[in-house]
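Novice: here is a sequence with its predicted model. Questions after.
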Amino acid sequence: MLLKNRTAFITGASRGIGKAIALRLAREGVNIVVAAKSVRENEKLGGTIFSAAEEIEALGVKALPVPCDIRDEAMIQEAVEKTAATFGGIDIVINNASAIALTKTSETKTNRFDLMHDINVRGTFLVTRHCLPWLSKSDHAHILTLSPPLNMAPKWLGSHIAYTMSKYNMTMMALGWAEEFKDMPVASNALWPQTTIDTAAVRNLLGGEALVQMSRKPEILADAAYYILAKKPGNCTGNAFIDEKVLKQNGITDLSSYSVAAGGKLYTDLFLD
């Protein structure tokens, strides 16, 4: 178990994809830092850092629930300090927290533009920056950012430019860090789903139950993340991965169990042609 007794700092880990990755890594013996805003449950979203931590610890590892709005640098610093004090270091950073608004320029309010860039871009950068001193001390250091391959097709640039910019910025950081940190070595990769994923964003913002039925479960990204993070940092860095391709490369060709609706039509995710 290459990941046993490692420590993963995961943003947005109270629900959805972040929690699925946390639970998958916990099954491999990884201690988890649940860094998210949710300290009280929202009926539409479900889950808090505390309920997620309970599920994680039920798998036999330690979990540290830490309130952390990654727009607030002081909260990031405090979360990192608590992590280091509790576990002695950080081996893995999962940049999962993200905000979305699929709006055209004329429809994008300033506060929504700022929110996406504060969380997706600035927050991702600051989390990585403050975790870096600890990552640099690990002998199995990985950064994994949930963002898409860079696709300059006009369709994706023209449809919702504010959101597109923020997600592409996340990927550019992931690829840039691979080069910047290669001699430490700290691996840095991006990961994105081939299809839409059953998350609160899909249910509440994007397509409701109809789109949920054409989506896959978050566990497909969690399994793909595991295979990436289990590789030696020097051998796996600088990639913009797609979940189903990662699984197929690791011998998993039957992906039917990940579908929300067995045998149903799947909807290709954003930024993929």
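Specialist: Good, I have the coordinates. Bear in mind the structure is a predicted one, so any value in this text is a computation, not a measurement.

Novice: please make it C-alpha for all contacts and neighbour counts, starting now.
Specialist: Will do.

Novice: which parts of the helix ranked longest in the chain are buried?
Specialist: Looking across the chain with DSSP state H, the single longest helix is helix 161-180. Buried residues in helix 161-180, counted by 16 or more other Cα atoms under 10 Å: 161-175, 177-179.

Novice: let's bring in a second model and compare:
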Amino acid sequence: MSESEAFASLTSNTGALKDKTVFITGASRGIGRAIALKCAANGANIVIAAKSAEPHPKLPGTIFSVAEEVEALGGKALPLQVDVREEDQVADAMSQAAEKFGGIDAVINNAGAINLTSVENTPPKRYDLMQSINSRAVYLTAHLAIPYLKQSKLGHIISLSPPLNLQPKWLGPCAPYALSKFGMTILSVGLAEELRDAGVSVTTLWPRTLVATAAIEFAVGSREMFEQSRKPMIMADAAFEILQTQNNELTGQQLIDEELLRERGVTDFTEYAHNPEKADQLAVDLFLEP
């Protein structure tokens, strides 16, 4: 099944997120876009909060193209150009979202920066970029969204970050990036406790295998690595399972996409593979043990 066919088939779903508002950072492409379309097909209003307002020569997708896809699936879209490092921009985006849709029910921290370099080989500007777009953005979006989320009957924060794994083999090669991603997870664990009594669920989500995104193509390796990767749709399906889970059942958990989907009854993962013929040759993602 092609990507377009897969997204088109989503319209047969049940509308589990009908009229709920999902605020997704970095939603102009990749995993963020896939989550946006999955939620839209299930009735959600989608806030596409990303920097990409103009087409990029190498990276397809903008906030406006995703908005068109969301609306084609029956969802409502609010495309907003947002830099998650800027407090005023994030606050204004949330205010606009709440005004347009009547509130915010979920925040998904998908925007990210990656550079797999050691301390010696990481320039200070790149270090600061990763900390601000990764861990600091989790703090900032939560800080600004909590008043809205407390008013919601859904109330979710999902951050795309790995389970804590402090083995030296993961820290030595890329400690600056690891710090930024584990920082997201530590903040999420703390937020889960902070917001437990308010009924707001906070989780992290990480892929079991590489996912075919621009980060893999341009920052980690090359497009050839797509042959060892899954499609972004697997993360979208896992995020949807989290969002439709009620009563804080998952709050505080550090979740892996494949494990969660298996728990929810998925047994065949072949179609998630970028190349289904190589579904048994997938590479395990960073920070996870084989």
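Specialist: Thanks, I have it. What you see is a predicted model; the values in this text were computed from it and never measured.

Novice: can you list contacts of the longest helix of structure 1?
Specialist: 100-105, 108, 113, 116-117, 120-121, 124-125, 143-150, 156-157, 186-190, 237-240 (Cα atoms under 8 Å, 6 or more residues apart in numbering).

Novice: hmm, 6 Å instead?
Specialist: Contact partners of helix 161-180 of structure 1, identified using Cα atoms under 6 Å, 6 or more residues apart in numbering, comprise 117, 120, 121, 147, 187, 188, 189, 190, 237, 238.

Novice: swap in stretch 197-206 of structure 2?
Specialist: Here stretch 197-206 of structure 2 has contacts from 155-162, 192, 248, 251-256, using Cα under 6 Å, 6+ apart.

Novice: surely residue 75 of structure 2 and residue 40 touch.
Specialist: Yes: judged on Cα atoms under 6 Å, residue 75 of structure 2 makes contact with residue 40 at a distance of 4.5 Å.

Novice: so for the two, which residue has more residues nearby?
Specialist: Shown here are residue 75 of structure 2 and residue 40; by other Cα atoms under 10 Å, residue 40 has more neighbours (31 against 25).

Novice: next, the contact list for the residue nearest in space to the middle of structure 1, please.
Specialist: Nearest residue to the geometric centre of structure 1 (Cα atoms, centre = their mean): residue 96, 2.6 Å. By Cα under 6 Å, 6+ apart, residue 96 of structure 1 lies in contact with 11, 12, 18, 146.

Novice: please enumerate the helices of structure 2.
Specialist: Using DSSP H, helices in structure 2 cover 3-9, 30-41, 63-72, 87-101, 124-131, 137-149, 168-194, 214, 233-243, 257-263.

Novice: what about the last one, distance to the chain center?
Specialist: Shown here is helix 257-263 of structure 2, whose average C-alpha point lies 16 Å from the average C-alpha point of the whole chain (Cα atoms, centre = their mean, to the nearest Å).

Novice: list of residues touching that helix?
Specialist: With Cα under 6 Å, 6+ apart, helix 257-263 of structure 2 has contacts from 207, 235, 238.

Novice: at 10 Å instead, please
Specialist: Here helix 257-263 of structure 2 makes contact (Cα atoms under 10 Å, 6 or more residues apart in numbering) with 205-209, 234-239, 241-242, 264, 266-269.

Novice: what of the first one?
Specialist: The list of residues contacting helix 3-9 of structure 2 from outside it, by Cα under 10 Å, 6+ apart, reads 1-2, 34, 37-38, 41, 69, 72-73, 231-233, 271, 274.

Novice: over which residues of structure 1 does it lie when aligned?
Specialist: Alignment note (TM-score structural alignment): helix 3-9 of structure 2 is unmatched in structure 1.

Novice: do the same with the shortest one
Specialist: Per TM-score structural alignment, the counterpart of helix 214 of structure 2 in structure 1 is residues 200.

Novice: OK, contacts around residue 72 of structure 1?
Specialist: 118, 119, 122, 123, 126 are the contacts of residue 72 of structure 1 under Cα under 10 Å, 6+ apart.

Novice: for residue 165 of structure 1, see how far away the residue with the largest distance to the centre of structure 1 is.
Specialist: The centre of structure 1 is farthest from one residue, residue 106, which by Cα atoms, centre = their mean lies 29.1 Å away. Using Cα to Cα, to the nearest Å, we find residue 106 of structure 1 at a distance of 16 Å from residue 165 of structure 1.

Novice: residue 120 of structure 2 -> structure 1?
Specialist: In structure 1, the residue matched to residue 120 of structure 2 (TM-score structural alignment) is residue 106.

Novice: if I look at its match, how far off is residue 114 of structure 1?
Specialist: 15 Å.

Novice: aligned to residue 32 of structure 1, what sits in structure 2?
Specialist: Counting by TM-score structural alignment, residue 32 of structure 1 corresponds to residue 46 in structure 2.
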